[in-house]
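1. Got a predicted structure here, sequence first:
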Amino acid sequence: MTHLPRFETQDISWAPPRRHRGQLRCLVAGGAGFLGSHLCDRLIEAGHSVICIDNLLTGRTKNIAHLMEHPDFTFLRHDVIAPLQMYGELDRIYNLACAASPPKYQLDPLHTFQTCVAGSMNLLSLAERTGARILQASTSEVYGDPDISPQREDYRGRVNTTGPRACYDEGKRAAETLFHDLQAIRGIDTRIARIFNTYGPRMDPEDGRVISNFVTRAIRGAPLQLYGGGTQTRSLCYVDDLISGLVALMESETVGHDPVNLGNPGEYTVAELAHIVRDMCESRAPLVVSDLPLDDPMQRCPDITRAETRLGWRPEIALRSGLVPTIAYFRAEIAGVETATAPITATAAE
């Protein structure tokens, strides 16, 4: 097993500038990752101050390089499995600190589980000390390989506790338990988002998930792998929509503390996605069938009724619209060229 580096506890003491009207002081754990960096952008754009912490095992400094000189942005390299002592006022904590790429979270399953459990406990303790509201970025993987579709929040899941994905699936389930119990026992103000498959610029080309795999291979003309024949389904949410859902969940005063699914209910087979990506990349890459990995879920489709009724949120970006900047981003990554992400005009989401 590859042993990954560890980072010692770090203290940070900051004297933020005078609070602007409506400004929140936000900590984003995992803020240099795909979702975390987009969230940092959104919070900064809203006029808030952001403390971004990341151990950079899967997060990338290039994702936040444009924020490093911003007066309301602070970066701290730190692993959340070690306690984090912070001094100063804090209003919001977003816990996005865990690798979500199967090849990467399986690289060191013990560390993945510690990130989910010990990391969540440390951030919950910080929330309790500061009085901050805290949001857990959970996952649709808590449903395992479901036997119902779409998946509702009251579905308890079908998870293999000893399989290759268990460190992540069970780690996230355990984190939800911590959030639930510490809210009930100690009154910590918690939110839980169950995030379904998300895609967009800043995904790691070596991420190992369906969109990054298909797009990078299609661009290179390499075979697109259809594991198990590609009959399994995925529901894909563009990153801008997902970030809007996270912020809406965090800022809702009426949503309560129950888990909330965030994702796009438009459902595609993996084979359909391969054809769409290949077509949009204008690629002749062949499609090849491979064995289905152990515990790879056959269905992923969120029931977003709770998000719609409690948050007034639903995704707005259609798959093909979101794939345009995503493909452009991967082309630039493969070419080694930096590119800016242009805003997308919302079209009807699937």
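-> Perfect, thanks for sending it. Numbering: from 1, shown residues only.
2. use CA for all of it now, contacts and neighbours both
-> Noted.
3. in the protein, which spans are helices?
-> Along the chain, counting by DSSP state H, helices occupy 34-45, 102-105, 109-130, 166-186, 210-220, 239-251, 270-280, 305-311, 319-335.
4. Just send these back as CSV, with distance to Cys26 and mean neighbour count too.
-> Converted to CSV, the helices of the chain look like this (distance: least, CA to CA, whole Å; neighbours: other CA atoms under 10 Å):
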stretch, distance to Cys26, mean neighbour count
helix 34-45, 8, 22
helix 102-105, 26, 16
helix 109-130, 11, 21
helix 166-186, 18, 20
helix 210-220, 29, 21
helix 239-251, 11, 21
helix 270-280, 36, 19
helix 305-311, 20, 17
helix 319-335, 27, 18
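5. Ok, which of these comes nearest Ile12?
-> Ile12 sits nearest to helix 109-130 of all these, at 12.8 Å, using CA to CA.
6. The closest one - contacts with which helices or strands?
-> Judged by 3 or more CA pairs under 8 Å, 6 or more residues apart in numbering; DSSP states H and E, helix 109-130 is in contact with strand 92-95, strand 133-139, helix 166-186.
7. got the contact list for Leu27?
-> By CA atoms under 8 Å, 6 or more residues apart in numbering, Leu27 lies in contact with Val50, Ile51, Cys52, Ile53, Leu90, Arg92, Ile93, Tyr94.
8. just checking, the third one touches Gly30?
-> Think Cys52. Yes - counting by CA atoms under 8 Å, Gly30 is a contact partner of Cys52 at 7.2 Å.
9. this is the other structure I want to compare:
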Amino acid sequence: MKLAQDQSLTLVAGGAGFIGSHLCAELLARGKRVVCLDNLQTARPTNLRLLEDHPNFEFVEGDIVNALPVDITSRAGQFERIYNLACAASPPQYQADPEHTMLTCVVGTDHLLRLAETSGARFLLTSTSEVYGDPEVHPQPENYRGWVNCTGPRACYDEGKRAAEAMAFDFARMGRADVRVARIFNTYGPHMHPDDGRVVSNLVCQALSGRDITIYGDGSQTRSFCYVSDMVEGLIALMEGDLDGSEPVNLGNPEELTVTELLEAILQIVDRPVTVTHLPLPTDDPRRRRPDISRAEAQLGWRPRTPLSVGLARTCAWFAEEIAGGDVQDPVTVPVAAE
């Protein structure tokens, strides 16, 4: 559905993805007119199933690495908000085509920043906790510069996002765009891809299907898991917050737990016997990951509200329905993702 030419619009690049589809739905619920731009490289089109017929929603297929589609550029003056969530976000996905991953982060972000400049729109970049690498500082505050292997197999994503941040802040410093940068930590919930390599989708799908559970390392590595609706609220709060846009903001859940503890929480919901297989940790896999969200609390009044038990129950129920409906195949065994 093509939205009217005289209406202000919100663009969500990567809007068919896991977090992006939830963001589109919430923006629509708040009365926004939303244009979703996605190349469908890693997104599941079914994520948009409930949005397709909404009168204030429009889908445009396109890759931000290339020149933006005419359906976008011809309406530059209508966009008041631009969210950039366009990038594969788990190691198996972004390592499958590392050149494209890097170009999505850098060239794609440049294209969207120029659109923001032309349209006078506020721009939000979803960066990542991966910019902290395998951190030596714990928990990770925004002023920590990270411990990233800049030539390793994850560099296409880690360094791509760091470069995208630098570009966004340069646009802000030059007065070319009003920017916001969110550093997203581990997020989970419905619409996750079953074989994206994220630890939650891996463990839930394996448990539900009765397959062996795969844990990389001894399971003592930690993550901090934020339910997707909380993350979406954080992104919107950051976009709409009265900030100067000169600093990144961590968005994530500060409650840290080990992968083994995560599995125990999942098995309390799935409640079936499992066999656990341990494999070596992937290269550069972070040992600990926990956000310092003091800045988000102070400047946005935001912190996650969904308890892990509630979020996991919703996620398990969603995957169970997808598996029963045949929309989910058995997930492949892939390394645990930090994002």
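-> Thanks, I have it. None of the values given here were measured: they were computed from a predicted structure.
10. so what number do they get for TM-score?
-> Here the superposed chains carry a TM-score of 0.92, computed using TM-score structural alignment, normalised by the length of the second structure; 322 aligned residues with a CA RMSD of 1.5 Å.
11. what's the counterpart of Asn95 of the first structure in the second structure?
-> Counting by TM-score structural alignment, Asn95 of the first structure corresponds to Asn84 in the second structure.
12. State the distance from its match to Pro139 of the second structure.
-> Per CA to CA, to the nearest Å, Asn84 of the second structure is found 26 Å from Pro139 of the second structure.
13. now the helices of the first structure in a markdown table, with distance to Pro146 of the first structure?
-> What follows is the helices of the first structure, written out as a markdown table (distance: least, CA to CA, whole Å):
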| stretch | distance to Pro146 of the first structure |
| --- | --- |
| helix 34-45 | 25 |
| helix 102-105 | 18 |
| helix 109-130 | 22 |
| helix 166-186 | 13 |
| helix 210-220 | 19 |
| helix 239-251 | 22 |
| helix 270-280 | 17 |
| helix 305-311 | 18 |
| helix 319-335 | 23 |
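14. Those: which one's closest to Trp14 of the first structure?
-> Between Trp14 of the first structure and these, the shortest separation by CA to CA is 14.0 Å, and it involves helix 109-130.
15. what comes into contact with that closest one?
-> In contact with helix 109-130 of the first structure (CA under 8 Å, 6+ apart) are residues 80-86, 89-91, 93, 95, 97-99, 105-106, 132-134, 136, 167-168, 170-172, 174-175, 178-179, 182, 188.
16. Go again with 6 Å.
-> For helix 109-130 of the first structure, the surrounding residues in contact (CA atoms under 6 Å, 6 or more residues apart in numbering) are Val80, Ile81, Pro83, Leu90, Tyr105, Cys167, Gly171, Lys172, Ala175.
17. average distance between it and the second structure?
-> For helix 109-130 of the first structure, the mean deviation from the second structure after alignment is 0.4 Å (mean CA distance after the TM-score superposition for the first structure).
18. tell me, that helix lands on which residues of the second structure?
-> Using TM-score structural alignment, helix 109-130 of the first structure corresponds to residues 98-119 of the second structure.
19. Off-centre distance for the matching stretch?
-> 16 Å (CA atoms, centre = their mean, to the nearest Å).
20. Quick one: residues contacting the counterpart of Met280 of the first structure in the second structure.
-> The alignment partner of Met280 of the first structure in the second structure, by TM-score structural alignment, is Ile269. Contacts for Ile269 of the second structure (CA under 6 Å, 6+ apart) come out as none.
21. switch the cut-off to 10 Å
-> By CA atoms under 10 Å, 6 or more residues apart in numbering, the residues touching Ile269 of the second structure are Val204, Ala207, Leu208, Ser309, Val310, Leu312, Ala313, Cys316, Ala317.
22. And for Phe171 of the second structure?
-> Here Phe171 of the second structure is in contact with Asp110, Leu113, Arg114, Ala116, Glu117, Glu165, Ala177, Asp178, Val179 (CA under 10 Å, 6+ apart).
23. Settle this for me: Tyr227 of the second structure is touching Ala313, isn't it.
-> No - at 11.0 Å, Tyr227 of the second structure and Ala313 do not qualify as touching, with contact defined as CA atoms under 10 Å.
24. Which neighbours do these two have in common?
-> The contact sets of Tyr227 of the second structure and Ala313 overlap at Gly189 (CA under 10 Å, 6+ apart).
25. got any residues that touch both of Cys52 and Gly30 of the first structure?
-> Gly36, Ser37, Arg77, His78, Tyr94.
26. Reformat those residues as a markdown table; add distance to Val289 of the first structure.
-> A markdown table is the format used below for these (distance: CA to CA, whole Å):
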| residue | distance to Val289 of the first structure |
| --- | --- |
| Gly36 | 33 |
| Ser37 | 34 |
| Arg77 | 41 |
| His78 | 41 |
| Tyr94 | 39 |
